[in-house]
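Student: Next come a sequence and a model predicted from it.
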Amino acid sequence: MSEQRRLQALQAALAAEHAAVYGYGVVGGRIGERRRADARSAYDAHRARRDMLVREVRDLGGTPAAAAAAYALPFPVPDPAAAVRLAAELEDRVAGVYSDLVRASAGELRRGAAEALREAAVRAVRWRGESVAFPGLAERAADAGPTATPTA
């Protein structure tokens, strides 16, 4: 595996985490009180993963991708039900990017990517209430695009 391929996969995961952090800001503003702790926990987890990826990119000699000022959401989020759907969508998309990082890496980086994939899949199940057969893979076939689209 080339260092360039590993760096590209890390940058893609970093971009996905930036988008997830932004998306959970929206979720947190719309989610009902009963699920607010879940949204806060997921937000914190994505911030921690983002920060870890910044360090990984720097360790490989790269310049970490910056977050966009804003991201286009996949659908309007006017209420708590839509916020729950958005949270599940964010997790599905992050899982897809981490499945790419698993394929592009080895050793400790691969273990970390697999753990991030597992965590995203578990959060998606919690949000959605049901699971998919291969988290991170089925979603990639349906949506081969980036996690979210920067709008600025």
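Tutor: Done, it's in. Residues are numbered from 1 along each chain as shown.

Student: When you work out contacts or count neighbours from here on, use the C-alpha atoms and nothing else.
Tutor: OK.

Student: which residue ranges form the helices in the protein?
Tutor: Secondary structure of the chain (DSSP state H): helices at 3-30, 36-59, 80-104, 107-128, 138-142.

Student: Looking at those, which is nearest to P150?
Tutor: Each of the helices of the chain has some distance to P150 by C-alpha to C-alpha; the shortest is helix 3-30, at 8.2 Å.

Student: and among the helices of the chain, the most buried is which?
Tutor: Across the helices of the chain, averaging neighbours per residue (mean count of other C-alpha atoms under 10 Å) puts helix 80-104 on top, at a mean of 24.

Student: so who does G129 touch?
Tutor: Neighbour list for G129: empty [criterion: C-alpha atoms under 8 Å, 6 or more residues apart in numbering].

Student: Could you export the helices of the chain as TSV, including distance to P74?
Tutor: Formatted as TSV, the helices of the chain follow (distance: least, C-alpha to C-alpha, whole Å):
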stretch	distance to P74
helix 3-30	10
helix 36-59	18
helix 80-104	8
helix 107-128	16
helix 138-142	13
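
Student: So for Y71, which of those helices sits nearest?
Tutor: helix 3-30 (6.7 Å).

Student: Presented hereafter is structure B, for comparison with structure A:
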Amino acid sequence: MTPASAMQDALRAEHAALYVHGVLGARTSASAEPELFAAITAAYRRHRARRDRLRTFLRDVGAEPVPAEVAYESPAGLGSAAGVRSAAADLERTSAEVMAALVAQTTAAVRRWAAAELVWSATWHVALGEDPSTWPGAPELEARAGN
């Protein structure tokens, strides 16, 4: 895999993350669940910044960024705040995996940026009420470590 193809994969994931965060935001009440609504909004903004940064990285290496799909699959169980929170945590777990893969496939500025984003996703995952991971973004290492 080339660094550009790894960035394209990450961009595809960010397009999907933005779509899903839009769905999560639509299922969250700013008045009934203001903290959750603020968290979903903050995550949406972070993923939008990621998407934009990946587009820039790709253009910098002479690649045309992949466009977003028309629609993506929405998670199930969004009828409650707990369901929305769980879906948001799952999304950050997946995002950590995508960023870990990008760290593994790139160098220099892209790798530093991806490592920082991996830390953000892992931290956000915990902030959403999930247990911390010894190896965020690398479930295969978690299994090997017996966690």
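Tutor: Sure, I can see it. What you see is a predicted model, and the numbers here were worked out from it, not measured in a lab.

Student: A69 of structure 1: which of the helices of structure 1 is closest?
Tutor: Smallest distance to A69 of structure 1 across these (C-alpha to C-alpha): 9.1 Å, for helix 3-30.

Student: Name all residues that make contact with the nearest residue to R128 of structure 1 once chain neighbours are set aside.
Tutor: Leaving aside its sequence neighbours, R128 of structure 1 sits nearest to A88 (C-alpha to C-alpha, 6 or more residues apart in numbering; 5.9 Å). Counting by C-alpha under 8 Å, 6+ apart, A88 of structure 1 makes contact with 123-125, 127-128.

Student: what's the answer for V102 of structure 1, then?
Tutor: With C-alpha under 8 Å, 6+ apart, V102 of structure 1 has these contacts: 109-111, 113-114.

Student: what about 7 Å?
Tutor: By C-alpha atoms under 7 Å, 6 or more residues apart in numbering, V102 of structure 1 lies in contact with 110, 113-114.

Student: What is the burial count for the spatially closest residue to A72 of structure 1 that is not a sequence neighbour?
Tutor: Distances taken as C-alpha to C-alpha, 6+ apart place T149 nearest to A72 of structure 1, at 5.2 Å, with adjacent residues excluded. As a burial measure, T149 of structure 1 scores 15 neighbours (other C-alpha atoms under 10 Å).

Student: Structure 2: which residue goes with T149 of structure 1?
Tutor: When structure 2 is aligned by TM-score structural alignment, T149 of structure 1 is left unaligned.

Student: T149 of structure 1 and Y71 touch, don't they?
Tutor: Yes - counting by C-alpha atoms under 7 Å, Y71 is a contact partner of T149 of structure 1 at 5.2 Å.

Student: I'd like to know how far the residue minimising distance to the centre of structure 2 sits from A138 of structure 2.
Tutor: For structure 2, S95 is the residue whose C-alpha lies nearest the centre (C-alpha atoms, centre = their mean; 3.1 Å). As for S95 of structure 2, its distance to A138 of structure 2 is 11 Å (criterion: C-alpha to C-alpha, to the nearest Å).
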